[in-house]
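[1] this one's sequence-less:
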């Protein structure tokens, strides 16, 4: 944003109420882990989908990436039901198994947003972005929500802009940016 511009945010609580974006991990190869992955990717939140993840974790021989990804996916399903504590426990397991899995951190940050733990959320999302994630636009969107929670409208504005740049067809960041007004201050005499 050019120097001398002022940013105003309208109805900040509306964006936070919209909820954080979840980033699932694709697990392929059939079986319950694959079904759990598809459920997380397609937005499911029901107990049956969670049960598929449970079944995969309990019975399938998964490599470290797929086991960590299945924990992330189960956490995403739980987070959609606002079961933040249980979701965070899954993300903790995922990063314990595979510390370089960025989605584990980004989703833990999203769960922290649900708990209004905005500063902790920022740290988690930044760490996830450092490791890399399959859907970075969702990470920037979540970081924008956390910045709004911390009443940092300028940082939120730029994170929404980055989300749009990375995923131009995703409408949610643009909807949030519509609440912002950028004005030039009156010239001083």
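    Nice, I can see it. Since the model is a prediction, treat every value here as computed from it, not as a measurement. Numbering: from 1, shown residues only.

[2] please count neighbours and contacts with C-alpha atoms only from this point.
    Noted.

[3] in the longest helix seen in the chain, what's buried?
    When the chain is parsed with DSSP state H, its longest helix is helix 64-80. Neighbour counts over helix 64-80 (16 or more other Cα atoms under 10 Å) mark 65-80 as buried.

[4] surely residue 118 touches residue 144?
    No. Counting by Cα atoms under 8 Å, residue 118 stays clear of residue 144, with 10.2 Å between them.

[5] more neighbours, those two?
    Set residue 118 next to residue 144 and count neighbours by other Cα atoms under 10 Å: residue 144 wins out with 30 against 23.

[6] would you confirm that that one contacts residue 157?
    Yes. Counting by Cα under 8 Å, a contact exists between residue 144 and residue 157, whose distance comes to 6.9 Å.

[7] let's bring in a second one:
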């Protein structure tokens, strides 16, 4: 497997303003630039350049709040690289932004099936579960995200997950 840096994509992702409802809105708005730098391992592909282009464009479209177009781009990545966790993450964020919470959860589930230690997948699925009124599942996902972020040395992200857990427990 080849490694490549998705810093550009993650920088775009970090500026996405996801509009939330209910208690998730107050939790999420406390999250400044959740993602900074992530390195991914992606299977070799004869269409790797196309997949990277669709992935970047998908995150750009999320930033522009063109959620349907973003989801279409992430679907193209999935056709080219079915195990690309970032395509499922982006697709989940698009569905979340469209308030298609069940679809978003399924997208995050797919990312986590491929990569069970994908902290960002747990983090975002936690907020999605909160929107689906599954507070227990939200807390479990955020706790897992916090543990994985801590293990990776991403202590700021671990703290954000812990703070979200505290707010959910108090609500």
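    Yes, it's here. Since the model is a prediction, treat every value here as computed from it, not as a measurement.

[8] what's the TM-score here?
    The TM-score (TM-score structural alignment, normalised by the length of structure 2) is 0.68; 138 aligned residues with a Cα RMSD of 2.9 Å.

[9] between residue 144 and residue 157 of structure 1, which contacts overlap?
    Counting by Cα atoms under 8 Å, 6 or more residues apart in numbering, residue 144 of structure 1 and residue 157 have no contacts in common.

[10] what residues are up against residue 107 of structure 2?
    88, 89, 91, 92.

[11] rerun that using 10 Å as the cut-off
    85, 87-96, 101, 113, 121, 125 (Cα atoms under 10 Å, 6 or more residues apart in numbering).

[12] quick check: stretch 120-130 of structure 2 aligns to which part of structure 1?
    The aligned range for stretch 120-130 of structure 2 in structure 1 is 138-148, by TM-score structural alignment.

[13] which residue lies farthest from the center of structure 2?
    residue 46 (25.7 Å; Cα atoms, centre = their mean).

[14] got a list of what that one touches?
    By Cα under 10 Å, 6+ apart, the contact list for residue 46 of structure 2 reads 80, 81.

[15] now residue 58 of structure 2. Nearest residue, chain neighbours left out?
    Among residues not flanking residue 58 of structure 2 along the chain, residue 70 sits closest, at 4.2 Å (Cα to Cα, 6 or more residues apart in numbering).

[16] ok, residue 9 of structure 1 next?
    Leaving aside its sequence neighbours, residue 9 of structure 1 sits nearest to residue 180 (Cα to Cα, 6+ apart; 4.6 Å).

[17] tell me the contacts of the counterpart of the one you found in structure 2?
    Matched by TM-score structural alignment, residue 180 of structure 1 corresponds to residue 168 in structure 2. Residues in contact with residue 168 of structure 2, defined by Cα under 10 Å, 6+ apart, are 23, 24, 27, 130, 135, 136, 138, 139, 162.
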